[in-house]
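K.L.:
The sequence isn't on hand, but the structure is:
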């Protein structure tokens, strides 16, 4: 680094929703890591933590305000209502890009290992704009969660969606990568699919995931299934192509059945029965309903996009007290 030039400013963005049980521990750990990085000369002394309160109903925001008063490196962003993890994270990233050179996003439960942030910064210094945190293994997961998670990644790959295997939302992004990301204005957010589309130089760092210290997981099975469906329908038309191929297959089978029926009639071996007919009708009807429902989902997403409603509204942002980065 040339003499007179400042070091790179780091911002750690932490989306929070009803995290009062875990937040004190989280804040202590993040302040410790950011101070250690400052002392090691890895980041600028103006580096900071930005908590994003996603419309929490508990004491989360009050705790963030108290942290802000107590620590100069802690700031808070409060959304007007609960908008979901992906929108809250996006809000934090887009606000942080105006105040930092590199931004690390991490969940408030700190199951992701904060110690690898230093390794992420080293990768950034080597010229990488995006550094993905990737789990080494899933030993801490239950058998059901591990199986469903791995199935999710395989399904994404089957649908031709470019995502990083075993990566959630623990990553470092450079300022210029965030500038490009700000141009992705879609309302149906699936960040694990959007970030690879940026295309800048990227790499991974691996870590062991920890057990949750306190509180409950904000991603039960229902939300995981919802995210999987969101990812598939937001980034791939493979389901529609699969239905088209299924329709062609059914037409082919119908032609074979018609030929078989004609041959049976000509040979005089006609067997009276209605079961096969009823089953065929039910099957075709089910395929049609499924097809209409899936196409309706895509149309619904188009409907949401064309209205161009804001993804979130910011109620309070004490980071505005901080001056923007000098040019």
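P.N.:
Sure thing, it's come through. All of these numbers come straight from a predicted model, not from anything done at the bench. Residues are numbered from 1 along each chain as shown.

K.L.:
hey, let's count contacts and neighbours off CA atoms from now on
P.N.:
Noted.

K.L.:
how far away is residue 172 from residue 60?
P.N.:
Note on residue 172: its distance to residue 60, by C-alpha to C-alpha, to the nearest Å, is 25 Å.

K.L.:
Longest helix in the protein, please.
P.N.:
helix 275-307 (DSSP state H).

K.L.:
Buried residues, it. List them.
P.N.:
287, 291, 294, 295, 301 (16 or more other C-alpha atoms under 10 Å).

K.L.:
residue contacts, the second one?
P.N.:
Residues in contact with residue 291 (C-alpha atoms under 8 Å, 6 or more residues apart in numbering) are 240, 243.

K.L.:
take the one below as the second:
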């Protein structure tokens, strides 16, 4: 296993944490009290220095207020507030940049991935001398049939495109060494999908199984549109295979055209009338659809290149509680990241 980098300065005079828990949050006011109770109970029992980096991803409810209130009685809680909603993966990336621990866990606030598994992850990493421990969902019966089905399709698609590496049913619940986190932070890509980026690094890894629970409170912040966006980012970020579809479509179209040409010549020589209107419309419509699909796929890649050349940050940090005393009001400092 790669040795962890030397601990970074704590910045507040405290002992640098051994463990950082990064938690992206967006409108999680309903579940936040239960989250604080369960996560603090687990981490206090570790007997090691830790921090919880709560990344408020532009929440519109009382999440910022509740986080600030919790911070007054929970000194290990660190609040990182983004200026606007940047998305789940961007919020995770912001938390990884801010995290100071030798080990970093990424965890969602909805408590579907139980925080009680964190000590087991930490033991597995140390005992097996690995850099990454993936939390693998051994039972997803709490998820809807649609969500389980789309998850299977997603991982099958990623394997088919050569972007596999992570175990099936391993989402964004994982533990990483400092070396892994630094490697992720050093990557230049903006629209990264961490569940594919981390396995692609090839660091030694193991798994820990757990039962996925129902959402403790509130509603899902990952609707179908965001799931589709994640899939598109995953495909275009890790494989050029879709670009080859245009080549294959062109080859198939050329072969079909040759066949139709041969059929037309034979029909003409035989004095037969070639069936015209229906077949022509079907063929033109079919190949037009394939052309548009090919252009759309290429457009996704061109769009990623364009966004990369612009070098616009994926998120903006408005506030980091580490830089302020605990009794200061929320939100004054502004930092571009």
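P.N.:
That came in fine, so what should we check first? These numbers were taken from a predicted model, which means no experiment stands behind them.

K.L.:
what's the TM-score for these two chains?
P.N.:
For this chain pair, the superposition-based TM-score is 0.91 by TM-score structural alignment, normalised by the length of structure 1; 309 aligned residues with a C-alpha RMSD of 1.6 Å.

K.L.:
that older thread, neighbour-wise, which of residue 172 and residue 60 of structure 1 wins?
P.N.:
Neighbours per residue, other C-alpha atoms under 10 Å: of residue 172 of structure 1 and residue 60, the larger number sits with residue 172, 28 against 23.

K.L.:
Helix, strand, or coil at the counterpart of the more buried one in structure 2?
P.N.:
Alignment note (TM-score structural alignment): residue 172 of structure 1 maps to residue 175 of structure 2. What DSSP: H, G, I helix; E, B strand; the rest coil gives for residue 175 of structure 2 is strand.

K.L.:
Repeat that for the one 5 residues further on.
P.N.:
With three-state DSSP as the basis, residue 180 of structure 2 sits in helix.

K.L.:
and the closest residue to it other than its chain neighbours, what is it in contact with?
P.N.:
Leaving aside its sequence neighbours, residue 180 of structure 2 sits nearest to residue 131 (C-alpha to C-alpha, 6 or more residues apart in numbering; 6.6 Å). By C-alpha under 8 Å, 6+ apart, residue 131 of structure 2 lies in contact with 1, 2, 125, 176, 177, 179, 180, 203, 204, 205.

K.L.:
Would you agree the fifth one is in contact with residue 129?
P.N.:
What that stands for is residue 177 of structure 2. No - taking C-alpha atoms under 8 Å as the definition, residue 177 of structure 2 is not a contact partner of residue 129, at 10.3 Å.

K.L.:
Looking at the two, which has the bigger crowd around it?
P.N.:
Remark: of residue 177 of structure 2 and residue 129, residue 177 carries more neighbours, 26 against 14, as counted by other C-alpha under 10 Å.

K.L.:
from the middle of its chain, how far away would the host helix or strand of residue 36 of structure 1 be?
P.N.:
Assigned by DSSP states H and E, residue 36 of structure 1 belongs to helix 20-39. Offset of helix 20-39 of structure 1 from its chain centre (C-alpha atoms, centre = their mean, to the nearest Å): 23 Å.

K.L.:
Would you mind listing the buried residues in that helix?
P.N.:
Applying 16+ other C-alpha under 10 Å to helix 20-39 of structure 1 flags 20-23, 26-27, 30-31, 33-35, 37-38 as buried.

K.L.:
Map the residue nearest to residue 180 of structure 2 onto structure 1.
P.N.:
Alignment note (TM-score structural alignment): residue 131 of structure 2 maps to residue 129 of structure 1.

K.L.:
How much space separates its match from residue 308 of structure 1?
P.N.:
In terms of C-alpha to C-alpha, residue 129 of structure 1 sits 29 Å off from residue 308 of structure 1.

K.L.:
Likewise for residue 254 of structure 1?
P.N.:
Relative to residue 308 of structure 1, and taking C-alpha to C-alpha, residue 254 of structure 1 is found at 45 Å.

K.L.:
what are the ranges of the helices in the stretch 201-337 of structure 2?
P.N.:
Taking DSSP state H, counting those that start in this stretch as the test, the helices found in the stretch 201-337 of structure 2 are 224-238, 244-269, 277-310.

K.L.:
Onto which residues of structure 2 does the longest helix of structure 1 map?
P.N.:
Under TM-score structural alignment, the match for helix 275-307 of structure 1 is residues 278-310.

K.L.:
Is it correct that residue 178 of structure 1 is in contact with residue 93?
P.N.:
Yes - assessed by C-alpha under 8 Å, residue 178 of structure 1 is found in contact with residue 93 at 7.3 Å.

K.L.:
Quick check on those two: which one has the bigger neighbour count.
P.N.:
Neighbour tally, residue 178 of structure 1 and residue 93, criterion other C-alpha under 10 Å: the higher count belongs to residue 93, 28 against 24.

K.L.:
looking at this, that one is in a strand?
P.N.:
No - under three-state DSSP, residue 93 of structure 1 falls outside any strand and is assigned helix.

K.L.:
quick one, what contacts it?
P.N.:
Residue 93 of structure 1 neighbours (C-alpha under 8 Å, 6+ apart): 13, 103, 105, 178.

K.L.:
picking up where we left off before, okay, the buried residues of helix 20-39 of structure 1 in CSV with distance to residue 260 of structure 1 next?
P.N.:
As requested, the buried residues of helix 20-39 of structure 1 are exported to CSV (distance: C-alpha to C-alpha, whole Å):
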residue, distance to residue 260 of structure 1
20, 68
21, 68
22, 67
23, 69
26, 69
27, 72
30, 71
31, 75
33, 73
34, 74
35, 78
37, 75
38, 78
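
K.L.:
Do a quick rundown of the strands in the stretch 1-150 of structure 1.
P.N.:
10-16, 48-53, 74-79, 102-105, 130-135 (DSSP state E, counting those that start in this stretch).

K.L.:
what's the matching range in structure 2 for the second one?
P.N.:
Strand 48-53 of structure 1 lines up with residues 51-56 of structure 2 when matched by TM-score structural alignment.

K.L.:
Quick one: average offset of the matching stretch versus structure 1, please.
P.N.:
Aligned to structure 1 and superposed, stretch 51-56 of structure 2 gives a mean residue distance of 1.0 Å (mean C-alpha distance after the TM-score superposition for structure 1).

K.L.:
Quick check: buried residues in that stretch?
P.N.:
Neighbour counts over stretch 51-56 of structure 2 (16+ other C-alpha under 10 Å) mark 51, 52, 53, 54, 55, 56 as buried.

K.L.:
Put together TSV for those residues, with distance to residue 144 of structure 2 on each row.
P.N.:
As requested, these are exported to TSV (distance: C-alpha to C-alpha, whole Å):
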residue	distance to residue 144 of structure 2
51	33
52	30
53	30
54	27
55	27
56	27
